[in-house]
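Enquirer: Pasted the sequence and its predicted model underneath.
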Amino acid sequence: MYDDEMGLADIADELAVTTTTQDERGVATVDDTDVNLDARLREYAAELPCTPEAAATVLERHSAGDSVGDAAEAAVVAPVTAAKVLHRAGVEGVTPLAPTARRVLRDWLDGRLSRADALELTGADDAEFALAAYVETHDPIPELADATRRDAARSLGGDALVQKREELADTMSASTDLF
């Protein structure tokens, strides 16, 4: 087919370019931006560690990329309160303790250790210990996590990719369909 003496120009002469049309396909989005976060949080006011308005500020600022401390400052609440809001809204990674320290904390909560021993074994300060105790004794509220989810592209808790895949499942083909 090609001999060793062919150059790039010779190869290019044998190439043919064809044009075809493609269907324009946009990016599918799941959007819930018309939801009033303050109104939705008011339903859970009794389960929040601060006012729904402050919680909304914490959640919005944190989802925009602010640190817990900056979100707390914007909401005029203590950073530990902001961390509690994030935990109740299903944001993972709020606890300041490693898994082994959390087991020690659970032993204290179950009455198997004194608080002084648990503090020493965890290496946590009082504020870290109090936040970790709150996280261990207050589960995230799934309905609150759903209420604070503004859109699938900017999830406040959970995995937006998984949610989007589930919502668009009927429009997607399986990988086995490719073979």
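Expert: Arrived safely.

Enquirer: contacts and neighbour counts: CA atoms only from here.
Expert: Fine.

Enquirer: Show me the helices in the chain, by range?
Expert: For the chain, the helices defined by DSSP state H occupy 8-14, 37-42, 52-63, 68-75, 79-88, 99-109, 115-122, 126-137, 142-148, 160-167.

Enquirer: Tell me how far the shortest one lies from the chain's centre.
Expert: I take that to be helix 37-42. From the chain centre to the centre of helix 37-42 is a distance of 19 Å (Cα atoms, centre = their mean, to the nearest Å).

Enquirer: for the fifth one, same thing?
Expert: Shown here is helix 79-88, whose average C-alpha point lies 14 Å from the average C-alpha point of the whole chain (Cα atoms, centre = their mean).

Enquirer: just stretch 38-51 next, same as before
Expert: Computed by Cα atoms, centre = their mean, the chain-centroid distance of stretch 38-51 equals 19 Å.

Enquirer: ditto for stretch 121-136
Expert: Its chain's average C-alpha position is 22 Å from that of stretch 121-136, according to Cα atoms, centre = their mean.

Enquirer: tell me which residues in it are buried?
Expert: When neighbours are counted by 16 or more other Cα atoms under 10 Å, the buried residues of stretch 121-136 are found to be 122, 124, 128, 129, 131, 132, 133, 134, 135, 136.

Enquirer: next, the one to line up against it:
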Amino acid sequence: MGLSDIAAGIEVVDEQRDGGVATVDRTDDPLADRLTPFAEELPCSPAEAATLVDAYAAGKRVGAAARVAGIPPTDGAKALHLFGEHVSPVGPMGREIVADWLAGELPRTEAVELAGVSDQEFALAAFVETHDPIDGAMAAVEGALSVDDVDKREALGETMDGPGEMDF
């Protein structure tokens, strides 16, 4: 196959076509109602999770958002992880250490020490490594956690904790 075969059917135009923006807007339903189908998989109630997401999206750190929702910070971090947010208190090396501990290759005390985190942070890292985000729940909170026209990491930069900085 030559370049002429690959380029067959391609046309050059002077203007771009405006295809519009495809959207699915389910924001008429309260967030708590959209989270209700996932209640058994969440570490808190759908109403608490909705309050957590609202506070987090408003710029509060994980622990502060959890306190607004009336839940422990670890439960808040777990819920946000299940919604697809990056909340692991460890980096790539810490993830390997947690994986080694989960595989039974390291005792917990040694793994915690090597990861350089507290017992509570290590427990959260283990949760993150053993639980995948929930697809349907991610879709339910997508509008609440998305930022229009601004890079999400830049807009929520102050809310993202680094290793050893979880606001418990």
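Expert: Everything's here; your move. Keep in mind it's a predicted model, so treat the numbers as computed, not measured.

Enquirer: TM-score for these two?
Expert: TM-score for the superposed chains, counting by TM-score structural alignment, normalised by the length of the second structure: 0.70, backed by 130 aligned residues with a Cα RMSD of 2.2 Å.

Enquirer: hmm, back to that, most tightly surrounded among the helices of the first structure?
Expert: When you average the neighbours per residue for each of these (mean count of other Cα atoms under 10 Å), helix 79-88 leads with a mean of 24.

Enquirer: quick revisit: out of the helices of the first structure, which is closest to residue 31 of the first structure?
Expert: Comparison of the helices of the first structure against residue 31 of the first structure by Cα to Cα identifies helix 160-167 as nearest, at 10.2 Å.

Enquirer: now that closest one, how far from the chain's geometric center?
Expert: Here the centre of mass of C-alpha atoms in helix 160-167 of the first structure, compared against the chain's by Cα atoms, centre = their mean, lies 13 Å away.

Enquirer: List the contacts of that helix.
Expert: If you take Cα atoms under 8 Å, 6 or more residues apart in numbering as the criterion, helix 160-167 of the first structure is touched by 29, 30, 152, 153, 154.

Enquirer: can these go into CSV with extra columns for distance to residue 110 of the first structure?
Expert: Supplementary listing: the contacts of helix 160-167 of the first structure in CSV, determined by distance: Cα to Cα, whole Å:
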residue, distance to residue 110 of the first structure
29, 46
30, 43
152, 38
153, 40
154, 37
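
Enquirer: Name the member of those that has the highest neighbour count.
Expert: Neighbour counts for the contacts of helix 160-167 of the first structure were taken using other Cα atoms under 10 Å; the highest belongs to residue 152, with 20 neighbours.

Enquirer: Look up the closest residue to that one, ignoring the ones flanking it.
Expert: If you skip the residues right next to it in sequence, residue 152 of the first structure has residue 160 as its closest partner in space, 4.8 Å away by Cα to Cα, 6 or more residues apart in numbering.

Enquirer: Could you report the distance from that neighbour to residue 57 of the first structure?
Expert: The span separating residue 160 of the first structure from residue 57 of the first structure equals 21 Å under the rule Cα to Cα, to the nearest Å.

Enquirer: do residue 117 of the first structure as well
Expert: Counting by Cα to Cα, the separation of residue 117 of the first structure from residue 57 of the first structure is 37 Å.

Enquirer: same deal with residue 27 of the first structure?
Expert: Distance, residue 27 of the first structure to residue 57 of the first structure, using Cα to Cα: 29 Å.
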